[in-house]
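> Mind folding the following:
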Amino acid sequence: MMELQLAKNKLVADNYTCVVVSKGVVCYTSVEKGIKPLMLPLMQDKNIFSNMVLADKIIGKAAALLVIYSGITKVYADTMSSEAKKIFEKNNVHYEYQVEVPYILNRDKTSICPIEKLVEKIDSPDDAYNEIKEFLIK
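Alright, predicted model coming up:
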């Protein structure tokens, strides 16, 4: 759990949106918002985060499916959706969070996040990755 604590500490201390740790070393950070911090590196290399630990500000269903897709083994989120928790439980991914919410809202908090809507009926990590990739490319 030391790696997860390191990722959490870095997330808070340096105000990142995403921190990935491997073998006790911070190997990736981002200040990008939304799904981009996970998705952009995955578009370059599917295995880039394999067996690593993630701390993120917000993890909903879409991010959870990408975590499974990428092979990340432990996750922390400041805010995590109920759907994300279910995905982690089903796939035996250790998770921790501060606040649980029913779903992730869009940036102006008026509706469900568009990426969450996109994966609403998707349960396959591969299908989620492909749908999100298509969405981001458009």
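> alpha carbons only for contacts and neighbour counts from here, please
OK.
> What segments of this structure are helices?
2-13, 36-44, 61-70, 82-90, 114-118, 125-137 (DSSP state H).
> closest to E100 out of the ones you listed?
helix 82-90 (6.4 Å; Cα to Cα).
> what's the nearest residue to K33 once chain neighbours are set aside in contact with, if anything?
Of all residues not flanking K33 in the chain, T17 sits nearest, at 6.7 Å (Cα to Cα, 6 or more residues apart in numbering). Applying Cα atoms under 8 Å, 6 or more residues apart in numbering to T17 gives the contacts L11, T29, S30, V31, E32, K33, P37, D56, K57, I58.
> V20 now?
Counted by Cα under 8 Å, 6+ apart, V20 has contacts A7, V26, C27, Y28, T29, F49, M52, V53, L54, A55.
> switch the cut-off to 7 Å
A7, V26, C27, Y28, T29, M52, V53, L54, A55 (Cα atoms under 7 Å, 6 or more residues apart in numbering).
> Quick check: it vs M80, distance?
According to Cα to Cα, to the nearest Å, V20 and M80 sit 17 Å apart.
> What's the local residue count around S81?
Using other Cα atoms under 10 Å, the number of residues around S81 comes to 21.
> do the same with V67
27.
> do the same with C113
18.
> what's the closest non-adjacent residue to it?
C113's closest residue in space is N106 (Cα to Cα, 6+ apart), at 3.9 Å.
> this one next, for a side-by-side:
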Amino acid sequence: MQEEDPENRRAIERLHAEGCSCVVRNGEIVRAFHQRGVSDLWRLLHEEPELLRGAFVADKVVGKGAAALMAVGGVRRLYARTVSRPALELLAAAGIPVEYETVAEHIINRAGTGICPVEQLCADARTPEECLPRIGEFIRRMKEQTKTAEHETK
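Presented below is the predicted three-dimensional model:
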């Protein structure tokens, strides 16, 4: 790996200290995110792609879906507390250097009962671009479920 940038190290420290899900650093701009899953990366890719392009990302958990979003977004370098093997393979193919604490065979779902649904949806995708419509559909379904649940509680 290249010589470490102290600003990247600060982003990693912020990830741990503030309990963020993700910290994105692009030049002087540093932003912390707190949503679970791939929602923040999806939103950034579609609404603020310039923030991802050439950025350093520090992330708690990186599965294949998050890795695909980072690759398509042009992320330059990544730190992950936990990364899945499929994500590492995708990132290596995209030429994105990764520093990590733990490698998992796959990312586990929030209930701890099986594979993360996004990891599962992207499992047989050969390229980051193949993952995008699958992730988009997953996010759309999750938003619908949230709206339905909110409507039912009113």
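> Format the contacts of T17 of structure 1 as TSV; extra columns: neighbour count.
TSV is the format used below for the contacts of T17 of structure 1 (neighbours: other Cα atoms under 10 Å):
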residue	neighbour count
L11	25
T29	21
S30	16
V31	14
E32	12
K33	14
P37	19
D56	26
K57	21
I58	21
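> Between all of these, which two are at the greatest distance?
T29 and I58 (14.4 Å).
> What does G27 of structure 2 correspond to in structure 1?
Alignment note: G27 of structure 2 maps to K23 in structure 1; criterion TM-score structural alignment.
> And I135 of structure 2, by the same measure?
In structure 1, I135 of structure 2 lands on I132 (TM-score structural alignment).
> what's the burial count for the closest residue to its match other than its chain neighbours?
Using Cα to Cα, 6+ apart and skipping the chain neighbours, the partner closest in space to I132 of structure 1 is I115 (7.0 Å). For I115 of structure 1, the tally of surrounding residues (other Cα under 10 Å) stands at 22.
> Can you give me the distance of I115 of structure 1 to K133 of structure 1?
For I115 of structure 1, the distance to K133 of structure 1 - Cα to Cα - is 11 Å.
> can you check C18 of structure 1 too?
19 Å.
> Leaving out sequence neighbours, find the closest residue to the equivalent of V98 of structure 2 over in structure 1.
Alignment note (TM-score structural alignment): V98 of structure 2 maps to Y95 of structure 1. Sequence neighbours aside, V75 is the residue nearest to Y95 of structure 1 in space, at 4.7 Å (criterion: Cα to Cα, 6+ apart).
> The one you found -> structure 2?
By TM-score structural alignment, V75 of structure 1 lines up with L78.
> which residues touch I68 of structure 1?
I68 of structure 1 neighbours (Cα under 7 Å, 6+ apart): P125.
> Residue nearest the middle of structure 2, spatially speaking?
A66 (3.2 Å; Cα atoms, centre = their mean).
> Can you name the residues that contact the aligned partner of it in structure 1?
Correspondence of A66 of structure 2 to structure 1, assessed by TM-score structural alignment: A63. By Cα under 7 Å, 6+ apart, the contact set of A63 of structure 1 is I35.
> And A63 of structure 1, how far from K23 of structure 1?
22 Å.
> same thing with K109 of structure 1?
37 Å.
> Could you do H94 of structure 1 as well?
Distance, H94 of structure 1 to K23 of structure 1, using Cα to Cα: 16 Å.
> Next: F88 of structure 1.
21 Å.
> Give me the more crowded residue out of the two.
F88 (20 against 11).
> Now do the contacts for that one.
A64, H94, Y95.
> Same check on Q44 of structure 1?
Q44 of structure 1 touches nothing, counting by Cα under 7 Å, 6+ apart.
> What's it aligned with over in structure 2?
Using TM-score structural alignment, Q44 of structure 1 pairs with E47 in structure 2.
> Pull up the gap between that match and R10 of structure 2, please.
On the measure of Cα to Cα, E47 of structure 2 and R10 of structure 2 end up 25 Å apart.
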